[in-house]
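In: This is a predicted model, with the sequence first.
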Amino acid sequence: MLDATASHTLIRRPEVLQRCGISNTTLHRLIHADDFPAPIQLGSRAVAWVESEVNEWIEQRIEARRVNEGAAFR
């Protein structure tokens, strides 16, 4: 159950694509590979993503790069 005091902001596809710097095709591929948060269905033709989940995905990518850069210098 969600914390009633938590603020959840939903963002739409154009903003997700812009923030992540990926194409729509890549977004679909990542979702189907369970490598990106799944969208929330808002209506019959509308979806959105939880902003904090998208931000977490971005942070994980940054951290993975840091780990890989550190391994390259060993």
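Out: That came through, no problem.

In: C-alpha only now, for contacts and for neighbours.
Out: Will do.

In: how much space is there between the nearest residue to Val47 once chain neighbours are set aside and Asn55?
Out: In this structure, Val47 finds its nearest non-sequential neighbour in Gln41, 4.6 Å apart by Cα to Cα, 6 or more residues apart in numbering. According to Cα to Cα, to the nearest Å, Gln41 stands 19 Å off from Asn55.

In: For the lengthiest helix in the chain, list every residue counted as buried.
Out: Longest helix in the chain, counting residues (DSSP state H): helix 51-72. Of all the residues in helix 51-72, those buried under the rule 16 or more other Cα atoms under 10 Å are 51, 53-54, 57.

In: and the comparison structure, right after this:
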Amino acid sequence: MRRTAMSRSSIYLAMKRGQFPRPVSLTGSRAVAWRESDIQRWIDERAGGNAT
């Protein structure tokens, strides 16, 4: 949420629409997380660049 400036509900809505990376399940819990590289790629695509 910090990196994207999006609310939790907006992130999940964007995922449902196929407009945001899918999370990965963390072993042994119901928690999920996003790969840093997936989020950075998503940000770069919106900024119109390929910077890392």
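Out: Structure received. Model, not experiment: these values are computed from the prediction.

In: Would you mind giving the buried residues of helix 51-72 of the first structure as a markdown table with distance to Leu17 of the first structure added?
Out: Converted to a markdown table, these look like this (distance: Cα to Cα, whole Å):
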| residue | distance to Leu17 of the first structure |
| --- | --- |
| Glu51 | 12 |
| Glu53 | 14 |
| Val54 | 10 |
| Trp57 | 13 |
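
In: The second structure: which residue goes with Gln60 of the first structure?
Out: Using TM-score structural alignment, the equivalent of Gln60 of the first structure in the second structure is Glu45.

In: Now for that match: which residues touch it?
Out: Listed by Cα atoms under 8 Å, 6 or more residues apart in numbering, Glu45 of the second structure has no contact partners.

In: what residues are up against the residue nearest the centre of the first structure?
Out: For the first structure, Val54 is the residue whose C-alpha lies nearest the centre (Cα atoms, centre = their mean; 2.9 Å). Val54 of the first structure sits next to 16, 36-37 when contact means Cα under 8 Å, 6+ apart.
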